[in-house]
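Q: Structure here, sequence nowhere to be found:
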């Protein structure tokens, strides 16, 4: 008696399942927003601040299980931009320094 095996999907279908579009995890976005907002207080606040705000907003929109972390990332991103604005106005130039 011969055993029947389940039909296998073609190789192209199997690889497509592994390499298909990957969606970002909202929890990872919330944590990343928090970390980028925190680091942005020290360096690259013009870049990291808006990125933290966007990632935090996306995480909240995708119903993260860490909404506090996402909100804190948004707040830190806004704080990055406030610190940048304060340092720029104190120095009267876009190239601010702490010395």
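A: On my side now, so go ahead. Predicted, not measured: the structure shown is a model, and the values here were computed from it.
Q: okay, CA-based contacts and neighbour counts for the rest of this
A: Noted.
Q: wait, doesn't residue 81 sit right on residue 49?
A: Yes. Contact between residue 81 and residue 49 holds when scored by Cα atoms under 8 Å: they sit 6.0 Å apart.
Q: could you show me where the helices are in the protein, in order?
A: 11-19, 26-40, 45-61, 67-91 (DSSP state H).
Q: would JSON lines of the ones you listed with mean neighbour count and distance to residue 98 be doable?
A: Putting the helices of the chain into JSON lines (neighbours: other Cα atoms under 10 Å; distance: least, Cα to Cα, whole Å) gives the following:
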{"stretch": "helix 11-19", "mean neighbour count": "9", "distance to residue 98": "46"}
{"stretch": "helix 26-40", "mean neighbour count": "24", "distance to residue 98": "15"}
{"stretch": "helix 45-61", "mean neighbour count": "23", "distance to residue 98": "14"}
{"stretch": "helix 67-91", "mean neighbour count": "20", "distance to residue 98": "8"}
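Q: Take this one as well and set it beside the first:
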């Protein structure tokens, strides 16, 4: 965060776009990795990171949307694998 001081004398915190861009890239990577391992953990983390990066105004909107889609896909793959194996977990 960097602080700006408007003419009213109040200090206003604005998120740096670089932080939001980093979150978009991280959501993409974690969503991609989550397709192989730790779906239950990495899927929701990818979804949250993508949502926060979009909320903060990332310039990498496509990467954030892709990270969100991959996070959802992680959970879908986990659910499908659990239904296919009739267990609460799955392995390759």
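A: Structure received. Predicted model, so just to flag it, every value in this text is computed and none were measured.
Q: Work out the TM-score between the chains.
A: The pair, once superposed, lands on a TM-score of 0.79 when counted by TM-score structural alignment, normalised by the length of the second structure; 77 aligned residues with a Cα RMSD of 1.6 Å.
Q: need the contact list for the corresponding residue of the first structure for residue 67 of the second structure.
A: When the first structure is aligned by TM-score structural alignment, residue 67 of the second structure is paired with residue 73. Residues near residue 73 of the first structure by Cα atoms under 8 Å, 6 or more residues apart in numbering: 30-38, 52-53, 56.
Q: Mind doing that once more with 7 Å?
A: 30, 33-34, 37, 52-53, 56 (Cα atoms under 7 Å, 6 or more residues apart in numbering).
Q: Kindly report the same for residue 61 of the second structure.
A: Contacts of residue 61 of the second structure (Cα under 7 Å, 6+ apart): residue 54.
Q: In the first structure, which residues correspond to stretch 37-47 of the second structure?
A: Under TM-score structural alignment, the match for stretch 37-47 of the second structure is residues 43-53.
Q: any idea how far the matching stretch is from the chain center?
A: Per Cα atoms, centre = their mean, to the nearest Å, the displacement of stretch 43-53 of the first structure from the mean C-alpha position of its chain is 11 Å.
Q: residues in contact with that stretch?
A: Contacts of stretch 43-53 of the first structure (Cα under 7 Å, 6+ apart): 33-34, 36-37, 40, 73-74, 77-78, 80-81, 84.
Q: repeat that with 6 Å
A: 33, 36-37, 40, 73-74, 77, 80 (Cα atoms under 6 Å, 6 or more residues apart in numbering).
Q: ok, back up a step: in JSON lines: the helices of the first structure, plus distance to residue 97 of the first structure.
A: Rendered in JSON lines, the data for the helices of the first structure read as follows (distance: least, Cα to Cα, whole Å):
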{"stretch": "helix 11-19", "distance to residue 97 of the first structure": "45"}
{"stretch": "helix 26-40", "distance to residue 97 of the first structure": "15"}
{"stretch": "helix 45-61", "distance to residue 97 of the first structure": "13"}
{"stretch": "helix 67-91", "distance to residue 97 of the first structure": "8"}
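Q: which residue lines up with residue 28 of the first structure in the second structure?
A: Superposed on the second structure with TM-score structural alignment, residue 28 of the first structure falls opposite residue 22.
Q: Same check on residue 82 of the first structure?
A: Alignment note: residue 82 of the first structure maps to residue 76 in the second structure; criterion TM-score structural alignment.
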